[in-house]
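Colleague: Build the 3D model from these lines:
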Amino acid sequence: MPMNIDTSKLVVTIPEDLVLTEDERSVLSKGLSFIPQQKYIDEFDAKSDLEQYYRRLRLKSQFHDQDSTVSNRDEFQQLNRKKSNWTPFPGKFASLDLYIQKCRHDIEQLDIKQRVKSRNMSARELSALRTLKNNPNYVIKRADKGGATVVWRKDLYISEGERQLSDRATYQPLPNDPTSKDIDIVKTTIKSLIKNNQLPATANSLINTDGSCANWYMLPKIHKQSNPGRPIVSACNSPTVVISEFIDSILQPIVQKLPTYIKDTNEAVKLFENFQFRSMGGYIFTMDVKSLYTSIPINDGLIALRHYLEKDINQPRMCSVETILRLSELVLTTTAFAFNGSYYRQISGVSMGSKMAPSFACLFMGYLEHNIFEQFERQKPELFKRYIDDCIGATSGSTEDVLDFANNYHPAIEFTYEISSKSVAFLDIQLSIDNLNLTTSVHYKDTDAHTYLNYASSHPPSCKRAIPYSQFLRLRRICSSNEDFKLRTAEMAEFFYQRGYPNDIVDKSLDKIHTVTHEEALIPKVHDVSDRTSLVLTFHPTSKKIAKIVMDNYHILESDPVTKNIFNVHPMISYKRDRNLKDQLVNSKLKSSNHNDVGMTKCNRNRCKTCKHVICTSSIIGPRTINPIESAEFNIVGM
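Modeller: Next comes the predicted model:
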């Protein structure tokens, strides 16, 4: 029997006394990754996916005699956001034409509109979902840490946002949307660099001419007092999004060479296991930078970039250090966004949400650490590593001197720290001292809701079956003690039972993981590079029937002496997810509370393919008359 877990951790409200119905709580407790089962497959979407698959087959046959690992496109052309839709004409391979024709015919004969009888949400839950979607007074977000779903009362969310944005050292209010001006600045800068031979002509792909203003939003820090928000800028279509991606491709390899760099939990565990104190009575400590991203002075960050770029000067690049710095400065100084109908520019640091933000922050911290340890004259820690802004250290001597020195080194950077002679938490690791060695176990925050994917979610069964084992494998890597590992796996098994996983799936995963040693779990898995053509379908029970037709007809290609060498392996059937609760309930842009807005409007979601075709209007034009839409009850929203 599963143990009783506090389900109140699954759904958190701000304020605490915000009233939700039982059905609303039931919906939200499923987790934002939960996918409601649709009655019917999206026929247009499925056939569009199939056409993409046929196109991949034709491209593979067209270029099968060319080396696919060699590209004639430089790194700027590879950043081009406008992808080619060119498809080779039929007629080159008769068997391929026959295969595609046969697949299309068989799929047309399929009862693709067959209704799914079983649903994974009750009628009351579906009604509650619609109520939550249409309630303009709620802001629904995933908690910053712990996985809980948070329902934030809109007026309190706006109040917290305005409190943060009132910091004039970080944010500057703007009178209107600056996007068009920022696009012009980007155009002028890139074209000037090309004209002066500082960038090749292909660097025109760095200009995002269809850019839109970013949205600023917050993730609630429910693990902290007063539930402050972590500021995020949704910059996926900002004027500098492509430049930021280009800069990040240059900075990432440098970040990985930093002496304090930690890639992930696995690397941290190996590091801790190989560490040994010089003498008994050692200490371990953690350091965390307060609001790192927004605290970095732009000029100091660029100085750090220059230091590492010049140090890494032998690395082949398509542009000079000065050009990279100019492009970085462009990204940092044109960060603008909207919040609650107002516009702002970030004038300090780098926005969380920018592609280059983690690398920029890491190099700034690396440069800061370099200078601190170079100037600190007393005993240095025997171990000091960092994951972005989370630092971990160990020393046999005193810790106060180095921590105080670090905290007073840079006026803009403030560290919070914890020191212990027994145990501290770092990332998802509980690190403890055992004589001269360090031991590791898993660490959960008090607010961790253990919101693993609900088993009733409309995901491929193979995906759901793999989740328990993957999480047990994570425990096998982290827990250095076998006894601790057994306790933790038993504990985690209960978490999965609570999320609806059948006993046999959990038990099989437990049996399998107990045959794996801690050392074996830490060996990195090598993934084979496959040349298989992929068919990617949105998962739905009917999509499996489509996939079967595609596979059953593949013998046509294998039986042709000409194409059997081109298509010598079966296609890879992959599934993308349908719209989950997050897609339906969470938006970086605030909902309008004005129920009097009428007419045709855009949803303004960054990835919406319909908005560009929508004409915003408050009336419907007929052949002889213009009919105003007089009630919001009949609104049409492009979604």
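Colleague: use CA for all of it now, contacts and neighbours both
Modeller: OK.
Colleague: residues in contact with Tyr367?
Modeller: Applying CA atoms under 8 Å, 6 or more residues apart in numbering, we find Tyr367 in contact with Ala304, His307.
Colleague: Now do the helices for the stretch 351-500 of the chain: every range, in order, please.
Modeller: Secondary structure of the stretch 351-500 of the chain by DSSP state H, counting those that start in this stretch: the helices cover 357-375, 400-407, 461-478, 482-498.
Colleague: mind putting those helices in CSV, distance to Lys290 included?
Modeller: Listed next are the helices of the stretch 351-500 of the chain as CSV, based on distance: least, CA to CA, whole Å:
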stretch, distance to Lys290
helix 357-375, 12
helix 400-407, 11
helix 461-478, 27
helix 482-498, 32
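Colleague: who wins for proximity to Ser543 among the ones you listed?
Modeller: helix 461-478 (13.1 Å; CA to CA).
Colleague: Which elements pack onto that closest one?
Modeller: Helices and strands touching helix 461-478, as assessed by 3 or more CA pairs under 8 Å, 6 or more residues apart in numbering; DSSP states H and E, comprise helix 265-273, strand 437-442, helix 482-498, helix 503-513, helix 518-521.
Colleague: Compare those and give me the one nearest Leu363.
Modeller: Nearest to Leu363, of these and by CA to CA, is helix 265-273 at 19.1 Å.
Colleague: how far off helix 357-375 does whichever helix or strand comes after the closest one point, in degrees?
Modeller: As assigned by DSSP states H and E, the chain's next helix or strand after helix 265-273 is strand 283-289. With axes from the mean of the first three to the mean of the last three CA atoms, to 10 degrees defining the directions, strand 283-289 sits at 130 degrees from helix 357-375.
Colleague: Show me which residues of strand 283-289 are buried.
Modeller: Of all the residues in strand 283-289, those buried under the rule 16 or more other CA atoms under 10 Å are Tyr283, Ile284, Phe285, Thr286, Met287, Asp288, Val289.
Colleague: State the distance from the third one to Leu510.
Modeller: Shown here: Phe285 relative to Leu510, a distance of 34 Å by CA to CA, to the nearest Å.
Colleague: Would you do the same for the sequence below? I want to compare the two.
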Amino acid sequence: MYKIYNYCKRTPDIVHNLTDVKIPIIINIILTLGLSFSVNAKPNFKQISNAINEGMRKVSWHVFFKNLGYDDNCDEVTLLVHRIKKTVNPSYKPCPIQHAVFSDSFVEKLISKLRNQSKPHNVVFDHMLKELKQFVTDNNIIIKPSDKNAGVCLMYKHDYDKEVMRQLQDETVYRPATHAEYDYATQDFTDKAKTLNKTLFKSLKLNSIIPTKFKPANFYILPKLHKQYDTFPKGRPISGTCSSINKGYAMLLESELKPLSLHIPNLILDTPHLLLRLQNLKLDPKRKYMLITADINSMYLELPIDVCKRNCIKHFEKFKNVTDFPFPITKNELKTLLDLSLDYSYLEYNGELFYQRKGIQMGNSASVSVANITAEVELECLNKDEIVFNGRFIDDILMVVDITDFTNSVDEWLENTFKHNFLTFTYEYSLENVNFLDLNISLNSNNEIITSIYSKPMSKHEFVHFSSNHPKHLLKSLPYSCGMRIIRSCSNENIQLIELEKLREKFIRRGYPNHLIQNAFDKLQNKSREELLKPKSKLLIKFLSLHQPEILAQYNISCSPTTQSQRLSEVFVVVPYCNNIKDMGKIVKSAFHKEVNLCTSNRLRKCIVDVHICTAFSVKTSLRKYIQLYNA
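Modeller: Reported below is the predicted structural model:
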């Protein structure tokens, strides 16, 4: 406990107490570690067994599809629907060739080997967790992360419930529903799904992507501490749709809308994409420019469902002949998919049912693509000659406007530009600098764009603590990867050095050894910003080839399609990480390789040769998981 306290005593306060109960020092220490902190707990071999069984199924299906020839001429639809079926129904049927690839005793032998490699776990933290549970229970407290990385919030359950119900009782967005209504809606959904199955991939039985067990979306909020409040902050509404009845169809819709989103020229995919566009923007040093950032207020809740459907279909009709869809679809079939994905927005809180009558559920698999396409159609008002740069990341907008020849005031121009019949905006402008995403963007005297790292004042983002039960290779890589982000984002070398020193202090506060940080920084000295800006992701290269091919030309990059055999080359077996088991990843990987090499079928062995089995880890014992359990 002293070791943990010694690590945490220098950490900035990231715990926000919205109650009148004094937080005990031990509870404060635990929460200061961060909700991503993973406790060094005893290995849960039941979870590990389930993970190994899942890995066996993944490898078997991989070999199954290769055996059918999908590595060379892959049936995209079959693979897509198979992936969706497995996602919505975790107990989806086992692969028919699994017994030919793996022996019946494989799991038992592997678990036995892992048990022999396990060592006693540190139980000191168990007592502290029990105190946390008792504190939460005795005081009727709920613990949640706050919005915008502002830290961890302790709240009275009745205050949290009051804010949730305030939102759910807004009849312009939600209305009460009954269980009978929900049952009728799910039956109606099933009937429509069966009708779609008769025309769209009849042989694949699409109605099987309806979960065997489903329930309304789980509604919760994240307190907005960065906004002014009197007694309790407003919350950002989130609908967790992981177990909803339309989860599979929303995933199917997303697979069709995502390629369509590539035809939104002003879309910003991420910060590296924005940096490439800004670097390629050349402004006239003799003219006068204004930097503008705008935000669409409550975008997901304000988008009318009928408008979303209409705009998605309009965008589909416009670009259907130049889009590489994963499967062919007609206008009517797309409309049915939109209905199935967006019309059944039921949610539940404390046993009460509600229906979201307005906007898109924040948590729906297709929500981002639907919002992006809808906004693209609705924001045609931003296509003006004086706007020399226009970029949008979902609901955040960045513009560079030439105001040299303005005759009216800037405020009047902004008011006219951001006028819309149902969307409202907040905006800021400056002749010198603005903040957008995680960047500070400024103009120098020659109208050259300068960028640097920006962090919101309320952000208490802290890296995972070095003593957390995370894979050590992940922890050791963090200083290096975060340093590369700084070099890539900061166009001025002096600012790079300042930000790197700030980064060093952050990692020291989180218990990272000085020699590990120094080794990472020594490697960063050989990295140039130009090298780190080079487009690497397939999605970014595809997008740039459509809208900014000149950027790819600067880096001598050509957009070549990826073959299915390349995509199928690796299979990841994901197991819960536990540092009490020595060489866990190596043992699991070695066992899988030895097992598949013992396959007696010559036909399957030819497919197994190209299978590259890798291990990856999941975290099952994070503080977030414990706190969710205690809040239940």
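Colleague: for the helices and strands packed on helix 461-478 of the first structure, which one sits closest to Gly393 of the first structure?
Modeller: helix 265-273 (10.2 Å).
Colleague: Now that closest one on the second structure. Mean distance?
Modeller: In the superposition with the second structure, the average deviation recorded for helix 265-273 of the first structure is 0.9 Å (mean CA distance after the TM-score superposition for the first structure).
Colleague: which residues of the second structure does that helix align to?
Modeller: Helix 265-273 of the first structure corresponds to residues 271-279 in the second structure, going by TM-score structural alignment.
Colleague: again, but for stretch 452-471 of the first structure
Modeller: So stretch 452-471 of the first structure sits over residues 463-482 in the second structure, by TM-score structural alignment.
Colleague: what distance separates the start and the end of that stretch?
Modeller: 10 Å.
Colleague: next one: stretch 235-250 of the second structure
Modeller: By CA to CA, one end of stretch 235-250 of the second structure lies 25 Å from the other end.
Colleague: again, but for stretch 371-390 of the first structure
Modeller: 18 Å.
Colleague: and what of stretch 144-155 of the second structure?
Modeller: Where stretch 144-155 of the second structure begins and where it ends lie 8 Å apart, using CA to CA.
Colleague: Need the contact partners of it.
Modeller: 14-19, 31, 34-35, 141-143, 222-226, 235-236, 458-461.
Colleague: So which bits of that stretch are buried?
Modeller: Lys144, Pro145, Ser146, Asp147, Lys148, Asn149, Ala150, Gly151, Val152, Cys153, Leu154, Met155.
Colleague: on average, how far is stretch 482-496 of the first structure from the matching bit in the second structure?
Modeller: Mean deviation for stretch 482-496 of the first structure: 0.6 Å (mean CA distance after the TM-score superposition for the first structure).
Colleague: doesn't Ile505 make contact with Arg465 of the first structure?
Modeller: Yes - look at Arg465 of the first structure against Ile505 with CA atoms under 8 Å: they come within range, at 6.4 Å.
Colleague: residue in the first structure matching Gly240 of the second structure?
Modeller: So, by TM-score structural alignment, Gly240 of the second structure is matched to Ser234.
Colleague: how close does its match sit to Asn72 of the first structure?
Modeller: 33 Å.
Colleague: which of these two has more neighbours?
Modeller: More neighbours surround Ser234 than the other of Ser234 of the first structure and Asn72, with 21 against 7 (other CA atoms under 10 Å).
Colleague: can you pull the contacts of the more buried one?
Modeller: By CA under 8 Å, 6+ apart, the neighbours of Ser234 of the first structure are Ala214, Asn215, Trp216, Tyr217, Gly353, Ser354, Ser588.
Colleague: Among those residues, name the buried ones.
Modeller: For the contacts of Ser234 of the first structure, buried by 16+ other CA under 10 Å: Ala214, Asn215, Trp216, Tyr217, Gly353, Ser354, Ser588.
Colleague: Just name the closest of those residues to Asp248 of the first structure, please.
Modeller: For these, the nearest to Asp248 of the first structure is Ser354 (9.5 Å; CA to CA).
Colleague: Tell me, how many residues neighbour the nearest residue to that closest one once chain neighbours are set aside?
Modeller: Counting by CA to CA, 6 or more residues apart in numbering, Ala235 is the residue found nearest to Ser354 of the first structure once chain neighbours are left out, at 6.1 Å. Using other CA under 10 Å, Ala235 of the first structure has 24 neighbouring residues.
Colleague: what's the answer for Met356 of the first structure, then?
Modeller: Neighbour number of Met356 of the first structure under other CA under 10 Å is 25.
Colleague: What's the local residue count around Val70 of the first structure?
Modeller: 7.
Colleague: right, I mislabeled it, should have said Met3 of the first structure
Modeller: With other CA under 10 Å as criterion, Met3 of the first structure counts 11.
Colleague: how far away is the closest residue to it other than its chain neighbours from Ile313 of the first structure?
Modeller: Nearest residue to Met3 of the first structure, sequence neighbours excluded (CA to CA, 6+ apart): Glu494, at 6.3 Å. Computed as CA to CA, the Glu494 of the first structure to Ile313 of the first structure distance reads 53 Å.
Colleague: which one of the two has more residues nearby?
Modeller: Set Glu494 of the first structure next to Ile313 and count neighbours by other CA under 10 Å: Glu494 wins out with 18 against 11.
Colleague: and the longest helix for the second structure?
Modeller: Ordering each helix of the second structure by length in residues (DSSP state H) puts helix 45-67 first.
Colleague: Show me which of the contacts of stretch 144-155 of the second structure are buried.
Modeller: Buried, going by 16+ other CA under 10 Å: 14-17, 19, 31, 34-35, 141-143, 222-226, 235-236, 459-460, out of the contacts of stretch 144-155 of the second structure.
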